[in-house]
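J.: sharing a sequence plus its predicted fold:
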Amino acid sequence: MSLDVNISEPDEFNCTELHSCIENVAKINNIKDFTYHVEFACGKGENFVANVFRVEITDTEDCGKVSVIVKTLVNTTRQELFRELHKREVKAYEEVLSRYQMIQEKLDISDRIVIPKCILSDMKRGNEVLILEDLVSKGYEYDTKINKLQNLEYEQVCLVLDNLAKFHALSVVFEMNNVDHFTKLKNEFKDILFQDTFLDKSKLRNYYTNCYEDSVKLLDDLDARTKLQNVETKLMDLLRYYTSSRTFNVLCHGDCWVNNFLFKQKENITTDLCFLDFQAMRYSNPATDIVYFLYLSTDSTFRAQHMKDILSVYYESFTSFLKLYDIDSSLIYTKDSFEDDVQEMLPFGLLITLIELRIVTTTFEREISESKLDLYQCTSNEGKEEILLKVRVDDVVKESLQNGILDKLCEMKFLN
């Protein structure tokens, strides 16, 4: 075995635990003698939960290459802050997504959803690592539209909802095939992001609140601003309410926005996608994922024009996928119930937009430091991005006034 490493290896990667992981990946691929090259898989600071590296392992005997993604809390001051999210993602890959892969084996490849394979994982304190296959090497790539506050194309939105329906349907198949195991899992996958213990430990409570406040301050409509400031007093209660289980629930992605997808294109046409980042997977109503995605990826004009059609895309895909397993969707989740759930979840879309739009227009200029555990002291972009943010905030708040969503939030009983 060779430990020759490209000279550009980031300091954050340089430790015994991570080098040992790469040795293990090489052994799994029957590579005895190798060199490897390491680079950040995303911009430094873009992923504030973990360090994410792309590692290319080259067999020195036949020059064959294996590319993997390494997600780790090792060598970060976020190890204690985000251990629970790391454990949640490892559990998602080991106990849920691996089962989904097996469930899909009976299907044609064209009918399956794409999820990176987990090659190696570790939840031990001080060695928090998750190693996945690198789908970028297979032609999948990020779409940067949302980072520029641009909408996804209609075809892309339909593709996401088509695949999201299959993702949710796999949860149904899993549950029906193994009720006892699934019952245990759904209790272990209760929402984590908005629970008090995690919010306090991770410092995310202030993060959510500060992002929300920044968005509300951009509003010129003083009446709407006052209403939203009143809502802020129960922001966490509302987020917990909307992500709690309903009559019908599945294992949801939990952080369903464009930075957690990779798209595949052929001749400038998006043909496929895969899902990434399952730290927030939770047992909840599927409408939480749908509304989360639609509010962050489209504007009010798009939703007004296409909401009915794209919800039909989702439900038809959900129905068709379950039919492949001889399951009648109308017996477990009718279209009327589905549409009612989406309608009930629209206020959640407003809240998430006011929080997350600030995130996607933020430049993380420095990493968390040992002496200052507030990762979320961030500097917002100036100029065009700030103007676009104001336009999007105004847009979603105006929509919420017109359709009564903001008043519905204000009337929630625990706000009185």
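T.: Yep, that arrived.
J.: make it CA atoms for all contacts and neighbour counts henceforth
T.: Noted.
J.: tell me the secondary structure for residue 271?
T.: Put simply, residue 271 is strand when judged by DSSP: H, G, I helix; E, B strand; the rest coil.
J.: now the helices for the stretch 251-400 of the chain?
T.: Along the stretch 251-400 of the chain, counting by DSSP state H, counting those that start in this stretch, helices occupy 287-297, 300-323, 335-360, 384-402.
J.: so which of the ones you listed is the most packed in?
T.: Highest mean neighbour count of these: helix 287-297, a mean of 24 (counted as mean count of other CA atoms under 10 Å).
J.: packing partners of that helix?
T.: Here helix 287-297 touches helix 335-360, going by 3 or more CA pairs under 8 Å, 6 or more residues apart in numbering; DSSP states H and E.
J.: can you list the helices of the stretch 251-400 of the chain in JSON lines and add distance to residue 274?
T.: Output for the helices of the stretch 251-400 of the chain, formatted as JSON lines (distance: least, CA to CA, whole Å):
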{"stretch": "helix 287-297", "distance to residue 274": "15"}
{"stretch": "helix 300-323", "distance to residue 274": "16"}
{"stretch": "helix 335-360", "distance to residue 274": "20"}
{"stretch": "helix 384-402", "distance to residue 274": "27"}
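J.: another one to put next to it:
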Amino acid sequence: MSKTVPDWLDKDFFTKVIRSYTNDEAAILVSFSIRSGSNAGENFASDLFRVTLNYSKTPRTSTAGGKNLFSRNIETISVIVKSLPVNEDVDIDNHRMFQNEMRMYGESLVDIDRIVRMAYGELKLFPSLIYQTTEPTAVIVLEDLSSYGFATVCAPDENLETTKMIFYRLAIFHAASFYLADNGADYTSFNYSVYHMPESIQESFFKHNLRIFKSLMLNNAWPEMNESKYVKRVDEMIEKCTERGKRVFSNSTSGFNCLNHGDFFMRNMLFRRAAVDGRICDVQFLDFQLSVYASPAVDIFMALYGSMTLENRLRYRNEMILFYYETFVDSLRRFGYVKEPPTLLDLHVELTRCGALGAQLCLCYLPYLLSEFDKVNSDVMFVVNGDTESSKKNLYLNENYVKVIKEEFKEFFYNGFI
């Protein structure tokens, strides 16, 4: 991300933002201040700024002592500005991802928010869009949730209620898109995922990681997994990981589909804690750049591995899937869906059909998710050289990851997911 504030983030631009936000063409921007809106390891595809805007709307006429008086009250709003850099080399994938997110905020999420509020009152699943434009570059302006006490949480909460909150909102989000698709919404153009990115990404993030995993197996990092039958399956994963990923991240004619977030990890969520006891009491979803119309298994697997501790996943996995399903069906009823909904068996069929994704998340993503993500240089994820290989090995040998892989690898093997 660029650290320099671009010249176009000026008074004229923010006047347009305020007038769009207030729906008042006479609103005046009084002042603004800009600061960086992201930390290391965040927002690979865009620049991010946090901006405080002081403004006044068209004055209202009032009478006092028989005289007409005009008053302008100064109001303040904090916003997040996401943009593609201007006059810099931005690859085609970043452009596509950013355009994907603009369509999500400008179209699909508007409809989802509308029916969710009709059914659930003031429940919000994501920040509101304030303004967006394509000039002088692609820009999205969102409400700044930190103003309402929301902040990042890097690691899964041991409190199962936090996980249930995530699955509850995910089920409502999925159900809303499922209902809207049944009523004419066309999400099929949301068909781009990390598995559809260039071969260089497949090589650096998936195949390179799997080769490192295999080398650690062969070097007895996990002696119980150093058997030829296990190594052979990992070789097969290396060969077929992109093909399998594309299949999962494509809409299915045999199962059922919904609009997935597509990158549903905790770094793409913001949480609010209760003032009384500090417990997490609310969550909203961010960063819809990789949203994809496909099996709900896409987001469910990401939630299982990205927002549950190992202990909770081993103990409550099926309970959480049932909770998701019951919320999904209840949401459809609230939205007015009158057909027979997918069954719980249908959902488990999807999770089995897409089970390779769970294995790939565990073998390729989880070492990063179990580390302090903001301290992992993006080069470690996407560059292949001696230094990054050493760093990746350390992530795989992290004691938290070792606990997971010892518990879950053979389960993947016996289920045919690797």
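T.: Sure thing, it's come through. None of the values given here were measured: they were computed from a predicted structure.
J.: among the helices of the stretch 251-400 of structure 1, which is nearest residue 52 of structure 1?
T.: Minimum separation from residue 52 of structure 1 across the helices of the stretch 251-400 of structure 1 (CA to CA) falls at helix 335-360, 18.1 Å.
J.: that closest one vs helix 287-297, what angle?
T.: Interaxial angle, helix 335-360 of structure 1 versus helix 287-297 (axes from the mean of the first three to the mean of the last three CA atoms, to 10 degrees): 50 degrees.
J.: equivalent range in structure 2 for stretch 50-57 of structure 1?
T.: Alignment of stretch 50-57 of structure 1 against structure 2: residues 46-53, by TM-score structural alignment.
J.: contacts for that stretch?
T.: Under the criterion CA atoms under 8 Å, 6 or more residues apart in numbering, residues 1-2, 14, 29-38, 76-85, 94, 98, 144 lie in contact with stretch 46-53 of structure 2.
J.: which position in structure 1 pairs with residue 260 of structure 2?
T.: Aligning on TM-score structural alignment places residue 260 of structure 2 opposite residue 252 in structure 1.
J.: shouldn't that match be in contact with residue 168?
T.: Yes - using CA atoms under 8 Å, residue 252 of structure 1 is in contact with residue 168, at 6.6 Å.
J.: quick one, which of these two is more surrounded?
T.: Set residue 252 of structure 1 next to residue 168 and count neighbours by other CA atoms under 10 Å: residue 252 wins out with 26 against 21.
J.: so who does the residue most central in space within structure 1 touch?
T.: Structure 1 has residue 255 as the residue nearest its centroid, 3.0 Å off, counting by CA atoms, centre = their mean. Neighbour list for residue 255 of structure 1: 277, 278, 280, 281, 289, 292 [criterion: CA under 8 Å, 6+ apart].
J.: now for the third one, how many residues are close by?
T.: The burial metric for residue 280 of structure 1, expressed as a neighbour count using other CA under 10 Å, is 22.
J.: quick one, what contacts it?
T.: Taking CA under 8 Å, 6+ apart, we find residue 280 of structure 1 in contact with 85, 88, 89, 191, 192, 193, 253, 254, 255.
J.: which residue in structure 2 aligns with it?
T.: For residue 280 of structure 1, the aligned residue in structure 2 is residue 290 (criterion: TM-score structural alignment).
J.: try the fifth one
T.: Residue 289 of structure 1 maps onto residue 299 in structure 2 when the alignment is built from TM-score structural alignment.
J.: surely its match and residue 262 touch.
T.: Yes - counting by CA under 8 Å, residue 299 of structure 2 touches residue 262, with 6.2 Å between them.
J.: in helices, which of the contacts of stretch 46-53 of structure 2 appear?
T.: Residues of the contacts of stretch 46-53 of structure 2 located in helices (DSSP state H): 14, 94, 98.
J.: show the buried residues in those residues.
T.: Applying 16 or more other CA atoms under 10 Å to those, the neighbour count classes 14, 98 as buried.
J.: so which of the ones in helices among the contacts of stretch 46-53 of structure 2 comes closest to residue 415 of structure 2?
T.: residue 94 (35.7 Å).
J.: which non-adjacent residue is nearest the closest one?
T.: residue 45 (5.2 Å; CA to CA, 6 or more residues apart in numbering).
J.: what distance do you get for the one you found to residue 80 of structure 2?
T.: Residue 45 of structure 2 is 15 Å from residue 80 of structure 2, where distance means CA to CA, to the nearest Å.
J.: more crowded one of the two?
T.: The residue with more neighbours, out of residue 45 of structure 2 and residue 80, is residue 80; 25 against 20, by other CA under 10 Å.
J.: that one: what's it in contact with?
T.: 37, 48, 49, 50, 51, 141, 142, 143, 144.
J.: alignment lookup: it to structure 1.
T.: Using TM-score structural alignment, residue 80 of structure 2 lines up with residue 69 in structure 1.
J.: what's the burial count for the corresponding residue of structure 1 for residue 169 of structure 2?
T.: The alignment partner of residue 169 of structure 2 in structure 1, by TM-score structural alignment, is residue 163. When neighbours are counted by other CA under 10 Å, residue 163 of structure 1 registers 24.
J.: ok, the closest residue to residue 163 of structure 1 other than its chain neighbours - how many residues close by?
T.: Leaving aside its chain neighbours, residue 163 of structure 1 sits nearest to residue 113 (6.2 Å; criterion: CA to CA, 6+ apart). Residue 113 of structure 1: 20 surrounding residues under other CA under 10 Å.
J.: mind listing the strands in the stretch 101-250 of structure 1 by residue range?
T.: Taking DSSP state E, counting those that start in this stretch, the strands of the stretch 101-250 of structure 1 run over residues 118-122, 129-133, 140-141, 250-252.
J.: closest to residue 383 of structure 1 out of these?
T.: Of all the strands of the stretch 101-250 of structure 1, strand 140-141 comes closest under CA to CA, at 27.5 Å.
J.: how close does the closest one sit to structure 2?
T.: Once fitted to structure 2, strand 140-141 of structure 1 is off its aligned match by 1.7 Å on average (mean CA distance after the TM-score superposition for structure 1).
J.: what residues in structure 2 pair up with that strand?
T.: Strand 140-141 of structure 1 covers residues 150-151 of structure 2 once aligned (TM-score structural alignment).
J.: surely residue 176 of structure 2 meets residue 116?
T.: Yes - applying CA under 8 Å as the test, residue 176 of structure 2 and residue 116 come out as touching, 7.0 Å apart.
J.: which secondary structure state is assigned to the residue sitting furthest away from the middle of structure 1?
T.: Outermost residue of structure 1 with respect to the C-alpha centroid, by CA atoms, centre = their mean, is residue 61; its distance is 38.9 Å. At residue 61 of structure 1 the chain is in coil, as set by three-state DSSP.
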